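Participant: output the structure for:
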Amino acid sequence: MKISMKKRKVGYTYGSVSGHFAFRKQKSIAFESTLERDLLTLLEFNDSVDDVIEQPLTIEYVNHNGRAVTYTPDFLVDFKEAEASLLKRPRKPLLIEVKPREKLQKHFKELKPRFKVAMRYAHANDMIFKIYDESKIRTPYLNNILFLKRYKRLTYREEDESNILAYINSSGSITIEAVIEYLFISKEQKSIGLGQIWHLLANKKLLCNFSKMLDKQTIVWVNDNLLFGGDDV
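Facilitator: From the prediction side, this is the model:
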């Protein structure tokens, strides 16, 4: 088995959607399908992710017919170092293959040798190899991220933001509905206030359980790291 660090060029694939994803305004990452694009959306929102590289390496190996063939994983994901105070082990880098479930089921016999080679390579290099299909990507978590994106760059009154954060901070954790009912009076004010809470969640000044669908009964709390001197992500 040989490894080539020369990345395979991402190109157009018939029947798929390709493009470039602006990852945290720091780099452009190529994708070859909407499923890959959606995974990049998840990775961008995940604060523990430090970097993502598309098609980072090519593994050369000999198949069961004695032919020299290659396999290129879709992404390599590096994670930020764990804080020593949390006594957590650093997360191992992830080598990721993205495939629709239908293709996995239909072509698994053909794909299995490639995946086994990738698993061996990952194990030998202190990585983890994972396969992602729709069930792992297109989740309520993704739906929430896409919903919040429309509020991320909107602007609201700083005074209202301070009032919202102060009230939630004093409450510890509280439903969105309770915040709106306490701080706003008119229907119009409540509508604007709700949008501002979505904005604060999109920018992670507020946090919640993002894996559950967002609504007015969602419990939110203040992200102390962002408010009081932590690193913005």
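
Participant: could you use CA atoms for every contact and neighbour count after this?
Facilitator: OK.

Participant: list the buried ones in the helix or strand containing S28?
Facilitator: For S28, the element it lies in under DSSP states H and E is strand 27-31. Judged by neighbour count (16 or more other Cα atoms under 10 Å), strand 27-31 contains these buried residues: I29, A30, F31.

Participant: closest one of those residues to S171?
Facilitator: Using Cα to Cα, I29 is the member of the buried residues of strand 27-31 that sits closest to S171, with 40.5 Å.

Participant: on that earlier part again, ok, the buried residues of strand 27-31 vs K80, which is closest?
Facilitator: Nearest to K80 out of the buried residues of strand 27-31 is I29 (Cα to Cα; 18.7 Å).

Participant: structure for this one too, so we can compare:
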Amino acid sequence: MLKQVRKIKPNYRSVTGFVTYKGESIAYESTLERDFLLYHAALPNVIDITPQPISIPFIKNGRTYEYTPDYFVQFKLNDKFKPRSLMVEVKPKEEWQVNWRDWSDKWKAAIAYCNENDFRFSIYDEDRIRHHALDNVNFLSKYKNLAVDRKEINAILQQIEMRGETTVEVILELFFKGDIYRPHGKRVLWHLMSHNLIGFDIWEDITSEKLEIYHVDF
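Facilitator: Take a look at the predicted model:
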């Protein structure tokens, strides 16, 4: 398990702040890092995110330096799929494209370290971070603190567990039939999605009643 080696301090040259993940505050130093965290914190198969996880030594022009990647992301393993942990550098596309030759030594060192430890190393820019799935995460965040009836929630979850897989439309027909109740029913399901209490494809249209949802094993 890697631990944070450098603290991120507030500064006036960039946007800094925190994203809450499993009760912990994870710092970011830019809006791009913030969006990276928001997306990965919402994924059910992510089990841990560590900022500034390690200092990796590298040599440039005969001198030794240290490189600290931005984040280390660990994924849940199962019998069918064993994703490797991910070491990440978050950089705007224009910035890394201009400087990639100058930064290649430290990134080669990071790649070598990750290969030795069966990790992956990736550079994440806006093309890999700001996408439809992130839009869905931001949409669902509006319903995370929705006031819900616990008995209603339990009944819905039991129905989904019994079926294994179903659709939003089926659940709405069972519990929120009629034009008056349907909008509330959608908000309740979005609340459950925001907390990963029901499974769904984050890349699909989550406002569609045809969206497939399924029981999640905890």
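
Participant: the strand holding S28 of the first structure packs against which elements?
Facilitator: strand 19-23, strand 49-54 (3 or more Cα pairs under 8 Å, 6 or more residues apart in numbering; DSSP states H and E).

Participant: okay, the shortest one sits on what stretch of the second structure?
Facilitator: Using TM-score structural alignment, the residues of the second structure aligned to strand 19-23 of the first structure are 17-21.

Participant: which residues in the first structure does the helix ranked longest in the second structure align to?
Facilitator: When the second structure is scanned for its longest helix (criterion: DSSP state H), the result is helix 93-116. On the first structure, the counterpart of helix 93-116 of the second structure by TM-score structural alignment is residues 101-124.

Participant: what residues of the matching stretch count as buried?
Facilitator: In stretch 101-124 of the first structure, counting by 16+ other Cα under 10 Å, buried: L104, P113, R114, F115, V117, A118, M119, Y121, A122.

Participant: the first one and L111 of the first structure, how far apart?
Facilitator: Taking Cα to Cα, to the nearest Å as the measure, L104 of the first structure and L111 of the first structure are separated by 8 Å.

Participant: same list (the buried residues of strand 27-31 of the first structure) but as TSV, adding distance to D224 of the first structure.
Facilitator: Shown next, in TSV, are the buried residues of strand 27-31 of the first structure (distance: Cα to Cα, whole Å):
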residue	distance to D224 of the first structure
I29	31
A30	34
F31	34
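
Participant: what's the closest of the buried residues of stretch 101-124 of the first structure to I145 of the first structure?
Facilitator: For these, the residue nearest I145 of the first structure by Cα to Cα is L104; the value is 26.3 Å.

Participant: and the gap between the corresponding residue of the first structure for S208 of the second structure and V179 of the first structure?
Facilitator: In the first structure, the residue matched to S208 of the second structure (TM-score structural alignment) is K216. According to Cα to Cα, K216 of the first structure stands 9 Å off from V179 of the first structure.

Participant: the more surrounded of these two?
Facilitator: Set K216 of the first structure next to V179 and count neighbours by other Cα atoms under 10 Å: V179 wins out with 21 against 12.

Participant: secondary structure element holding the more buried one?
Facilitator: In this structure, V179 of the first structure sits in helix 176-183 according to DSSP H and E.

Participant: what range does stretch 199-207 of the first structure cover in the second structure?
Facilitator: Under the alignment (TM-score structural alignment), stretch 199-207 of the first structure falls on residues 191-199 in the second structure.

Participant: how long is the matching stretch end to end?
Facilitator: End-to-end for stretch 191-199 of the second structure, by Cα to Cα: 12 Å.

Participant: can you map out the helices along the second structure?
Facilitator: Under DSSP H, the second structure gives helices at 31-41, 93-116, 126-129, 132-141, 150-163, 168-175, 182-194.

Participant: and the first one, what's buried?
Facilitator: Residues L32, E33, R34, D35, F36, L37, L38, Y39, H40, A41 are the ones in helix 31-41 of the second structure that count as buried (16+ other Cα under 10 Å).

Participant: what's the third one aligned with over in the first structure?
Facilitator: Using TM-score structural alignment as the criterion, the counterpart of R34 of the second structure in the first structure is R37.

Participant: find the nearest non-adjacent residue to that match, please.
Facilitator: In space, and not counting its chain neighbours, R37 of the first structure is closest to F31: 6.0 Å by Cα to Cα, 6 or more residues apart in numbering.

Participant: would CSV of the helices of the second structure with distance to V73 of the second structure be doable?
Facilitator: Below are the helices of the second structure laid out as CSV (distance: least, Cα to Cα, whole Å):
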stretch, distance to V73 of the second structure
helix 31-41, 8
helix 93-116, 12
helix 126-129, 14
helix 132-141, 17
helix 150-163, 29
helix 168-175, 31
helix 182-194, 20
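
Participant: out of these, the one nearest K22 of the second structure is which?
Facilitator: Checked against Cα to Cα, the stretch from the helices of the second structure lying closest is helix 31-41, at 8.4 Å.

Participant: after superposition, how close is the closest one to the first structure?
Facilitator: Mean deviation of helix 31-41 of the second structure from its aligned counterpart in the first structure after superposition (mean Cα distance after the TM-score superposition for the first structure): 1.5 Å.
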